[in-house]
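A.B. asks: just a sequence and a predicted model for now, questions to come.
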Amino acid sequence: MLLVKLLLLQSTNIILITRMLIIYNISIKLYYLLAIIASNFSAKAKAWVNGRRTQKVTPLPKSIWFHFASLGEFEQGRPVLEQAKLKYPDHKIVITFFSPSGYEIRKNTVFADTVYYLPLDSAKNARQFIEAIKPSIVVFTKYEYWYHYFNELHKRQIPLYVISAIFRPNQIFFKWYGGLHRKILSKVTRFFVQDEASKDLLKTIGVNNVLISGDTRFDRVFTNAKSPKALPLIETFIEDQKVFIAGSTWPPDEDLIIPLIERHPDWKFIFAPHEIGEDKILRLTNAIPQSKIMRFSEFPRMTDISGYQVLVIDNIGMLSSLYQYGNMAYIGGGFGVGIHNTLEAAAFGIPVIFGPNYERFKEARDLISLRGGFSISNAEELKKLTDKLVFDNEFREATGHICSDYVNKSKGATELIMTTLLR
């Protein structure tokens, strides 16, 4: 009787997963259709669609394949990518991106032999792509779990590793209806997770091939802070004054920061907005007296920058080096979907401030508990906190030391991961 019940339960699970796979396949096609429609109105969607339509995948004898959702995940997985290129000189390095923001900026990276948009997740695409690049090892960073790619790798017995992974109870893997997504996880050779909580969560659904390695971002930001790229034009602008850096900001962040400019006239302010479209830049620059503000692109034709208090970075790629000149940093995104990279600033030993939406980010929670990072919810809270950091040098320096010490003690994930990959 028990055997019959078990067989019925197994049969029911198979039926549910089959139905969910049908829904999954339909959802993928629907997503593509919506992207095509959006491409008529959005440059980003257009790049996403056209990039996949026009690319041709070059056949390779053998490779190591790294996949990144976007630019942030590339920087996160970069330490492992660099080590793999050194340790496997006889393999080609293949990188795929899901997002145009990653692909367009890193399509010519020296760390890869070829860079592609990840073809849409279908059984046919997965089979053809994997057959073409012939990966010996596959590494996904943090997240993105694609059923057909994972299934095809599993069928071919190609090792698949997910590094710097982090899991939360509200994810679909841990819901009653998450059978298909739990099946995707079963295709992974090993998970390298950021914390104990992630390992414990995976254990509740029978996933035990898990190693706590920490987050490879710590290795990346630590290395960057030790040898940052010098920015002479920034040094010219600063003129030995204290600097407030607003990194990856959105309009709600900028609206809170702008009043601080007049409040602290002896400080320089540098904005590096998350989006640098002309409309976004003009919105910011028009909100600040023109006698105080300049754009980075204006430097070549400026003969006298004395008197300018605010600089707006209207290009991409400088932010990780900008933090070396900061005395405190505000990290944007906390009034939207979530904060951006706090570790880049923390590695340079400066206090970090961010909005209220930070709970999904372990490093932000850690910095708050250590009193190296601070979350604010409104302009008044930001004003009080900034005043404290501006006028109390001892407090600001002690807080910055907490941040750099946290980064220093948390590095080492890359070495642990490479020990496994080199077996």
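C.D. replies: Structure's in. What do you need? Numbering: from 1, shown residues only.

A.B. asks: for the rest of this, base every contact and every neighbour count on C-alpha atoms.
C.D. replies: OK.

A.B. asks: start and end of stretch 368-386, how far apart?
C.D. replies: 16 Å (CA to CA, to the nearest Å).

A.B. asks: repeat for stretch 331-349
C.D. replies: 14 Å.

A.B. asks: just the buried positions in it, please.
C.D. replies: By neighbour count with 16 or more other CA atoms under 10 Å, stretch 331-349 contains the buried residues 331-335, 338-349.

A.B. asks: just the ones of those residues in strands?
C.D. replies: Under the assignment DSSP state E, those contribute Ile331 to strands.

A.B. asks: in a helix, Ile163, correct?
C.D. replies: No: counting by DSSP: H, G, I helix; E, B strand; the rest coil, Ile163 falls outside a helix, being strand.

A.B. asks: hang on, it packs against Val139?
C.D. replies: Yes: applying CA atoms under 8 Å, one finds Ile163 in contact with Val139, separated by 7.1 Å.

A.B. asks: for His154, which non-adjacent residue is closest in space?
C.D. replies: Leaving aside its chain neighbours, His154 sits nearest to Lys187 (5.6 Å; criterion: CA to CA, 6 or more residues apart in numbering).

A.B. asks: so who does that neighbour touch?
C.D. replies: Residues near Lys187 by CA atoms under 8 Å, 6 or more residues apart in numbering: Phe150, Asn151, Leu153, His154, Leu160.

A.B. asks: now, those that are in helices?
C.D. replies: Phe150, Asn151, Leu153, His154 (DSSP state H).

A.B. asks: how about Ala287: what's its closest non-neighbour residue?
C.D. replies: Ile258 (7.8 Å).

A.B. asks: which residue packs closest to Ala345, ignoring adjacent ones?
C.D. replies: Nearest one to Ala345, counting by CA to CA, 6+ apart, is Tyr323 at 5.4 Å.

A.B. asks: wait, what's in contact with Pro351?
C.D. replies: Pro351 neighbours (CA under 8 Å, 6+ apart): Asn327, Met328, Ala329, Ala345, Gly372, Gly373, Arg396, Thr399, Gly400, Cys403.

A.B. asks: which parts of stretch 107-125 are buried?
C.D. replies: Applying 16+ other CA under 10 Å to stretch 107-125 flags Lys107, Phe111, Ala112, Thr114, Val115, Tyr116, Tyr117, Leu118, Pro119, Leu120, Asp121, Ser122 as buried.

A.B. asks: next, the one to line up against it:
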Amino acid sequence: MKGLKTPAYRQRIFERLGFINNIPVPIIWVHCVSVGEFRAATVLIDQLILNYSDHRILVTTTTPTGSQAVLEHYQSEVLHFYFPFDLPIIVNRYIKQINPAICILLETEIWPNLIHALNKNNIPSLLVNARLSQRSLEKYQKFAPNLAWKTLNKFTTIATQNQNSANRFIELGADTSKVVAVGNIKFDQNPVADKTISKKIQSIAGKRKVVVFASTHKGEEAKIIDAYLNHKDNIDALLVIIPRHPERFNEVYKLAQKHQLNVIKRSSNKPCKDCDLLLGDSMGEMMSYFDVADIVFMGGSLNNTGGHNMLEPAALSKPILFGPNVFNFAEISSDLLERGGSIQASNADDLFKSIAELLADTKAAKALGKNANQYFKSQQGAVDNLIKQVESALHP
């Protein structure tokens, strides 16, 4: 439905309908729905390129921003198409054209018609970095229990991020022999900031400390701005808000102006000596924002989105804050809290109290970031485990 409403989704529509060129070489197909999943998958894709030089890697995405990220990152090193609509006639046409040796789906991409078609054609399929929250489990059990277990058991392997997700997939009906907890590939990332970009952002901030609000959603920015205005006297720092969706950049800019904040856009490249807020309206610069940050808040957690990936700032030893709703990252957020690597705020007002305390206590902020980084490093190794699963599926 989104493709009918959003012009960007109608571009290259024939790919989504399965009208793609035949590929006469062995293919390893990797699907990542959007930018976040693709970013996480690069460590796996890099290893696939290295280990399977006799294959071409095909990376598909659903969103236009995901497509842009693939093309910018790999250029011609991998093949790239949009993911097909999950209708039998379309997925069968798609599979016939690419004839993959294996299909690797990331995280929660469970598409019944595609998985059935792969199974029917004896093509191994892996759900990797798989996660299943308690909330999602209950929804499947309530609305589609039969479809869920039938689909799950057509996978060759379901490789989960942790044992809790593995247990939930089994509870949903997946055969225990198909489910294995291998760890989260996001811990195997080696996120590197572009120092040239970091310097540009730092020059905008000047000598002030920087508080980054990453991947915010509709409704969150208003809460953040209201709370900031209430605590402004105790916040001697530049706020940087980076909305999750680019189409909302102007909306957030106007919201800040409406509240009479002195706001500039990152795209303007102007210094920000006296401004309150920098709007991160640039693409592909998140690691540089994290790099210059003194404190990072992960969005999608003050509303009901369920939070976003906290591991990139953890990799850079940044103190991490998030709101009450982090059900998409329940285990990671719980582990970070337990290890003293993050702070969870109950609301926006509580959030700014914590920000003020950390700005005033540099030692506490650094300890928080150090603990986050130690946790990040302790969880690495999933990619090596996944390569073994891929090899086993290709050569049973």
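C.D. replies: Now that the structure is in, tell me what you want to look at. Please read these numbers as outputs of a predicted model, since none were measured by experiment.

A.B. asks: quick revisit: Ile163 and Val139 of the first structure: which is more packed in?
C.D. replies: Ile163 (28 against 22; other CA atoms under 10 Å).

A.B. asks: what does that one correspond to in the second structure?
C.D. replies: Ile163 of the first structure maps onto Val128 in the second structure when the alignment is built from TM-score structural alignment.

A.B. asks: any idea which element the nearest residue to that match once chain neighbours are set aside lies in?
C.D. replies: Spatial nearest neighbour of Val128 of the second structure, chain neighbours left out: Ala159 (4.8 Å); criterion: CA to CA, 6+ apart. Element membership of Ala159 of the second structure, judged by DSSP states H and E, is strand 157-160.

A.B. asks: that strand aligns to what range in the first structure?
C.D. replies: Taking TM-score structural alignment, strand 157-160 of the second structure hits residues 190-193 over in the first structure.

A.B. asks: give me the mean deviation of the matching stretch from the second structure.
C.D. replies: Mean deviation of stretch 190-193 of the first structure relative to the second structure after superposition (mean CA distance after the TM-score superposition for the first structure): 1.1 Å.

A.B. asks: and that stretch, how far out from the chain's middle?
C.D. replies: 17 Å (CA atoms, centre = their mean, to the nearest Å).

A.B. asks: and stretch 346-358 of the first structure, which stretch of the second structure?
C.D. replies: With TM-score structural alignment as the criterion, stretch 346-358 of the first structure aligns to 314-326.

A.B. asks: wait, stretch 3-12 of the first structure
C.D. replies: Going by TM-score structural alignment, stretch 3-12 of the first structure lines up with nothing in the second structure.

A.B. asks: show me the contacts for Ala45 of the first structure.
C.D. replies: Counting by CA under 8 Å, 6+ apart, Ala45 of the first structure has contacts Ala35, Ile36, Ala38, Ser39.

A.B. asks: switch these over to a markdown table; also include neighbour count and secondary structure.
C.D. replies: Shown next, in a markdown table, are those (neighbours: other CA atoms under 10 Å; DSSP: H, G, I helix; E, B strand; the rest coil):
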| residue | neighbour count | secondary structure |
| --- | --- | --- |
| Ala35 | 18 | helix |
| Ile36 | 17 | helix |
| Ala38 | 15 | helix |
| Ser39 | 17 | coil |
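
A.B. asks: and those as TSV, adding distance to Ala287 of the first structure?
C.D. replies: Below are the contacts of Ala45 of the first structure laid out as TSV (distance: CA to CA, whole Å):
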residue	distance to Ala287 of the first structure
Ala35	34
Ile36	35
Ala38	30
Ser39	31
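
A.B. asks: pick out whichever of those sits closest to Lys85 of the first structure.
C.D. replies: If you rank the contacts of Ala45 of the first structure by distance to Lys85 of the first structure using CA to CA, Ala35 comes first, at 33.8 Å.

A.B. asks: element containing the residue nearest to the closest one when sequence neighbours are not counted, please.
C.D. replies: Excluding its sequence neighbours, the residue lying closest to Ala35 of the first structure (CA to CA, 6+ apart) is Ala45, at 5.8 Å. Ala45 of the first structure belongs to helix 43-54 when assigned by DSSP H and E.

A.B. asks: now do the buried residues in that helix.
C.D. replies: So for helix 43-54 of the first structure, counting by 16+ other CA under 10 Å, buried means Ala45, Lys46, Ala47, Trp48, Val49, Gly51.

A.B. asks: likewise stretch 350-357 of the second structure?
C.D. replies: Applying 16+ other CA under 10 Å to stretch 350-357 of the second structure flags Leu351, Phe352, Lys353, Ser354, Ile355, Ala356 as buried.

A.B. asks: quick one: which two of those residues are the most distant?
C.D. replies: Leu351 and Ala356 (8.8 Å).

A.B. asks: residues touching whatever residue of the second structure lines up with the residue nearest to Ala345 of the first structure, list them.
C.D. replies: Structural correspondence for Tyr323 of the first structure with respect to the second structure (TM-score structural alignment): Phe290. Neighbouring residues of Phe290 of the second structure by CA under 8 Å, 6+ apart: Val212, Val296, Glu312, Pro313, Leu316, Lys318.

A.B. asks: equivalent analysis for Leu394 of the second structure, please.
C.D. replies: Ala101, Ile102, Pro124.

A.B. asks: output those residues in JSON lines, with neighbour count and distance to Leu239 of the second structure appended to each entry.
C.D. replies: Listed next are the contacts of Leu394 of the second structure as JSON lines, based on neighbours: other CA atoms under 10 Å; distance: CA to CA, whole Å:
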{"residue": "Ala101", "neighbour count": "17", "distance to Leu239 of the second structure": "48"}
{"residue": "Ile102", "neighbour count": "21", "distance to Leu239 of the second structure": "45"}
{"residue": "Pro124", "neighbour count": "21", "distance to Leu239 of the second structure": "47"}
